[in-house]
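*Asks:* Sequence unavailable; structure follows:
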């Protein structure tokens, strides 16, 4: 998906929204019978407001269900259920305090990392100029921040945009459901629920009565009322944390259960290689690797299943696709000793030039090398040393006919000027499997950056080879692969991958909402939670009733509240006021500092 496609899609979406809304409004204002009432839809449960690129939908359809739930929880028959729910949301209040601490801690750590990164940016910049791309990437990875922003088109593909906003929307509904259920537990009526969409940003909300309602029963102590406020405020974030735990457990339980997709028409291809699912928009590999093709090997390293390696007292299956392309793959001793080459005619080999092997400043094009022009690009090959012919020799060859035709043994060995290399009778060779008489075993020199990608367009068909000239990591960045392939043409190739990505975004979104919403900042739950926490602590210490026993529920949802009011003029009330003010100001300063330093680091690093 390109930026132009995204803009066109959004334009069409909002055109459809406006067209449907106008048609619905026109139909609603054309009565079948004459009427003089200006409020034709006064009893409607749903109200829709549309202005430019913002739509707001508010409904009272859920109010009766909320009232019935509150009545059930208030009855004696459900007393045990109510106790369990109170204990559940008490735990949520405690985790709300933990979440606020974690959020502030993450901000502090990020601020410190950004300061250190800015101080050391000059030294790192010089390293980047002198080192290779691989070295630069390692240096940058070592200073990765705890906060990794998700920016469609920058840090993640634009095609992930719908999945990101759907996952955020689902997590917001779960968040608001927490406030609604906790309110039913405290016998607080629900005014309305609703959804809104601003350009592409979705949101959900619940509305409670305003002015403030007193929480809990009249016989509750100030400490109990403060705890009830904490339960209500933290309930939304608590639901997000519980949902994250459920997703984590589900992911762990289903790990490796790719065979389950077989029941809906997909086949696990991990025993043969990796399935090509997609490409970056500007990747030139899209013209050479078919979608749905199975990549079986990278160079001579098979991708089937994966490589079992020992580490930390347990065996782990290495993802060869990722490790081989990002440079972390470590071949075994047997693989090093038996690295294969190609048998070619010795006389043909000896006639080849050596100039390219001496030029260490030649340039290469980072693109697939699949067809030869009038002047083929030459790369340096080395022959394996043998007892009969002494040390290794370096020669310049066109790699395409040799590396893309590893199985042919029918080439003529008589025409030494032929661009097609005359392969020996064995075809492939190694130090333990030498060539026949009059032949040399040659292979690409290790410092040459050519990657052989072997694939099958049809799982039962002939293997084909594409050559990539350039850094291997670019293939990892440009090609999306998986292990599942549809058995039938009408099944989407990327459905299993999209489901996996969606679950990943759900986990990130719900955990982010848990932490971010609990920061003591304006328009977030953390402001009200901080007020309730201070009430709980100071009431426990002082034992007096001079503190706020109410909560501004409207402020809880729209963020207008700035903490509880001072009901008394004693020292504890003033202490609560100043502690809250200092914590909120410090948190806001940390957020502002992180954003500012992040922009500066980006400019310096760019």
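*Replies:* Here it is on my side, so go on. As the structure is a computational prediction, the values presented were derived from the model and not from experiment.
*Asks:* From here on, just use CA atoms for contacts and neighbour counts.
*Replies:* OK.
*Asks:* And the next helix or strand past the lengthiest helix in the chain?
*Replies:* When the chain is scanned for its longest helix (criterion: DSSP state H), the result is helix 79-119. Toward the C-terminus, helix 79-119 is succeeded by helix 121-130 as the next helix or strand (DSSP states H and E).
*Asks:* put this beside the first:
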């Protein structure tokens, strides 16, 4: 899916939302009302309020308030003393996890920002490219990059646009789990819920639970910290459960093979042959040479006949992979009689491509008769592998040529960024045995599982950053109130003790401002650092 297609689909969805909203909203009342929402339209249906403001849809309801009150009443019951005790212990652990997450988030933010700044100020020539060609006998290079550990999920840049619906669903589910944590912890202290709901801003979903501010402020510091940390704690617990379930499934699969047997009932594993094409963007130039169901067996000299995801490893620049060096033997006379003018051209073509030889300079050759051959005697790893009247050449490192080997058809030559193939073509190792089963089913389930783990862990860390409107800022405030209790407002201010509250609030704002500056600095340095 291209950017234009993604924008068109998102625009169409919002047009449909506006049409449905106008059709379903109740007729305007004859008598005037005092419900005034600036620049937005809203209507109320029983206990639910729907508000639409341009590209923001908000659904707010009080339908779950009674259930929450019932849970709070049950926890207050003497017969639920043990349940209340262990629930408090569970959320006390969440406070400890929240403190660790807050510190971890700040440390990681400082680390990646500082690493970006140092890499920009002191660039090193020893940094390896994402796809480095080396001899098979050479040792694996040591490579360290912050982006290997932290990768932002940006549709169209780091992940395909086709993943956007899965990302929206996954983030929405993780947000619901997050807010459920706040609600359950609030029920432990009988804090009433004013409302709950979900919202969608353009393509970003979110969920929320509104508590009574008066009740929250009346709680002691540690009780308030339990409620604040409960949301991120639920995200962390979900991540632990998902990882544990995944490890258990792998262990069961290794010992019994039951998973493979179940999958093989409906799908055929093609990983021993390569990767099957399950989708191609409509505007992709590969539509003319590829089709759904084609079997891609290799990318350049990287065989796809493996259980590893070599497709993504080779095409995505964020994932490094070692590529063995192989060249082609061509006539020495042909190579020397061709000039190297195309090597100076910033936009080479498939008619004249710059080739580099082992110590004999560069030359421009027609790549089609050279790269399209698959006979072993034309390949070389050293000059000695060729005859006396031949030289060993390969496409110059500045070129962006790529060979796709497809089963049952001629070799495909691609001239352009590798990441475009990854964005435009979807592949899978499984093919459905039944015609009515979508070929993308296994891939969608795999992506859903991966994004679910990624999103819930990311929400745990991100929500604990000390930023305005996030749990981290509220948790930091509660911790400071616990460390330095503030006297009542009617106490003697002239003694100097009344200034403690002002001092703490200023410190909180300083921490929040510093965190915002670190994030802004990392965002600004990110593109520059990536080009160093």
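*Replies:* All right, it came through fine. This one's a predicted model, so the numbers in the text were calculated from it and none came from an experiment.
*Asks:* Tell me where the stretch 351-500 of the first structure has strands.
*Replies:* Assignment of strands within the stretch 351-500 of the first structure using DSSP state E, counting those that start in this stretch yields the ranges 367-369, 379-383, 394-397, 423-429, 439-444, 450-456, 464-469, 479-482, 484-486.
*Asks:* In TSV, list these along with mean neighbour count.
*Replies:* Formatted as TSV, these follow (neighbours: other CA atoms under 10 Å):
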stretch	mean neighbour count
strand 367-369	19
strand 379-383	22
strand 394-397	23
strand 423-429	21
strand 439-444	25
strand 450-456	22
strand 464-469	20
strand 479-482	19
strand 484-486	25
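*Asks:* Dump those to a markdown table, plus distance to residue 132 of the first structure.
*Replies:* A markdown table is the format used below for the strands of the stretch 351-500 of the first structure (distance: least, CA to CA, whole Å):
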| stretch | distance to residue 132 of the first structure |
| --- | --- |
| strand 367-369 | 19 |
| strand 379-383 | 20 |
| strand 394-397 | 24 |
| strand 423-429 | 32 |
| strand 439-444 | 21 |
| strand 450-456 | 17 |
| strand 464-469 | 16 |
| strand 479-482 | 22 |
| strand 484-486 | 35 |
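*Asks:* List the contacts of the closest residue to residue 300 of the second structure other than its chain neighbours.
*Replies:* With sequence-adjacent residues excluded and distances taken as CA to CA, 6 or more residues apart in numbering, residue 300 of the second structure is closest to residue 403, at 4.7 Å. Applying CA atoms under 8 Å, 6 or more residues apart in numbering, we find residue 403 of the second structure in contact with 298, 299, 300, 371, 411, 412, 413, 414.
*Asks:* For residue 487 of the first structure, see how far away whatever residue of the first structure lines up with residue 450 of the second structure is.
*Replies:* When the first structure is aligned by TM-score structural alignment, the residue opposite residue 450 of the second structure is residue 504. As defined by CA to CA, to the nearest Å, residue 504 of the first structure lies at a distance of 25 Å from residue 487 of the first structure.
*Asks:* ditto for residue 134 of the first structure
*Replies:* Going from residue 134 of the first structure to residue 487 of the first structure by CA to CA gives 39 Å.
*Asks:* how far is stretch 311-322 of the second structure from where the chain is centred?
*Replies:* Using CA atoms, centre = their mean, to the nearest Å, we find the averaged C-alpha position of stretch 311-322 of the second structure to lie 16 Å away from the chain's own average C-alpha position.
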